[in-house]
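Participant: Here's my sequence, what's the structure:
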Amino acid sequence: MATPLALETPRSLEWRTRATRRAIELATTGRTFTADELHTPAVGEPNHHTKWGSIMRDKQVLKCVEFIGYTKSTRTGGVLSVWQGRPLIAQQVLQSLEQDGEHTA
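Facilitator: You can find the predicted model right below:
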């Protein structure tokens, strides 16, 4: 279940911005990837582990990716969605976010 925006803290909004940007950057490569690849020191950790999946459902991210299938997580052993980046669209979305400043979900 998504957290209502009114309940998001400044820290969680900053994390969401970094994670969303990371997902869109991965999409610009055109290769397949999973939410496991969002985990980087620059992105940090969310206040709850279920927030990772919500990034891939973000409306900006969904414009930039296509669902391909499923694979086993390298982190938890669970099932993960596999996404194929749409590089041209992702680049346009990334440029738009840079022009608009910070992205908030």
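Participant: C-alpha from now on. contacts and neighbour counts both.
Facilitator: Noted.
Participant: What segments of the chain are helices?
Facilitator: Assigned by DSSP state H, the chain shows helices spanning 10-27, 51-55, 59-64, 87-100.
Participant: Format the ones you listed as JSON lines; extra columns: mean neighbour count and distance to V79.
Facilitator: Shown next, in JSON lines, are the helices of the chain (neighbours: other CA atoms under 10 Å; distance: least, CA to CA, whole Å):
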{"stretch": "helix 10-27", "mean neighbour count": "20", "distance to V79": "18"}
{"stretch": "helix 51-55", "mean neighbour count": "18", "distance to V79": "11"}
{"stretch": "helix 59-64", "mean neighbour count": "20", "distance to V79": "19"}
{"stretch": "helix 87-100", "mean neighbour count": "15", "distance to V79": "25"}
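Participant: wait, which of those helices is closest to K72?
Facilitator: For K72, the closest of those is helix 51-55, at 14.3 Å, according to CA to CA.
Participant: next up, for comparison:
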Amino acid sequence: MIEPSRPEVRQFVAAVNAGDRAALSATLTADATMSDDGTDRDLREWTEREIFTSNGTMAVESESDDGLDLLVRYTNSTWGVMNTRWHFVVADGRISRFETGQA
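Facilitator: Below you'll find the model as predicted:
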């Protein structure tokens, strides 16, 4: 597992792995959006279901040169272990959008 080089992304991964709602919220802009497998989702509902109530964790396998794209071994109690890709858009030191899906 590697640690993401971008501080915003590193903080996002740490918050997910800690199951820390407040810390995850602090990494996001107030109007942040997200998509899962190409479909926009309600960010708060999705994170509650796919991360917090299902004990989601991210093991980062690799990242792009700019640190905004990750390949992750994602695990939660609903889906088990899956290889996923994550793309982040950062604005003013916070994540304004993330896109995830199966890799």
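Participant: How alike are these chains, TM-score-wise?
Facilitator: Superposed pair, TM-score by TM-score structural alignment, normalised by the length of the second structure: 0.29. Supporting alignment: 58 aligned residues with a CA RMSD of 4.8 Å.
Participant: circling back: so for T71 of the first structure, which of the helices of the first structure sits nearest?
Facilitator: Across these, T71 of the first structure has its closest neighbour in helix 51-55 (14.1 Å, CA to CA).
Participant: And the closest one, what does it pack against?
Facilitator: Contacts defined by 3 or more CA pairs under 8 Å, 6 or more residues apart in numbering; DSSP states H and E place helix 51-55 of the first structure against helix 10-27.
Participant: The helix it packs on to helix 87-100, inter-axis angle?
Facilitator: Using axes from the mean of the first three to the mean of the last three CA atoms, to 10 degrees, the inter-axis angle of helix 10-27 of the first structure relative to helix 87-100 is 140 degrees.
Participant: okay if I get the helices of the first structure as a markdown table plus distance to K72 of the first structure?
Facilitator: Listed next are the helices of the first structure as a markdown table, based on distance: least, CA to CA, whole Å:
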| stretch | distance to K72 of the first structure |
| --- | --- |
| helix 10-27 | 19 |
| helix 51-55 | 14 |
| helix 59-64 | 21 |
| helix 87-100 | 25 |
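Participant: between the ones you listed, which one is nearest to L80 of the first structure?
Facilitator: helix 51-55 (8.9 Å).
Participant: for the second structure, what spans make up the strands?
Facilitator: Along the second structure, counting by DSSP state E, strands occupy 28-36, 39-41, 57-63, 69-76, 80-91, 94-102.
Participant: Mind checking the ones you listed for the one nearest to A14 of the second structure?
Facilitator: The closest of these to A14 of the second structure is strand 57-63. By CA to CA, the value is 8.5 Å.
Participant: In that closest one, which residues are buried?
Facilitator: T57, M58, A59, V60, E61, S62, E63 (16 or more other CA atoms under 10 Å).
Participant: before we move on, back to that, would JSON lines of the strands of the second structure with distance to R21 of the second structure be doable?
Facilitator: Below are the strands of the second structure laid out as JSON lines (distance: least, CA to CA, whole Å):
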{"stretch": "strand 28-36", "distance to R21 of the second structure": "11"}
{"stretch": "strand 39-41", "distance to R21 of the second structure": "18"}
{"stretch": "strand 57-63", "distance to R21 of the second structure": "13"}
{"stretch": "strand 69-76", "distance to R21 of the second structure": "16"}
{"stretch": "strand 80-91", "distance to R21 of the second structure": "18"}
{"stretch": "strand 94-102", "distance to R21 of the second structure": "15"}
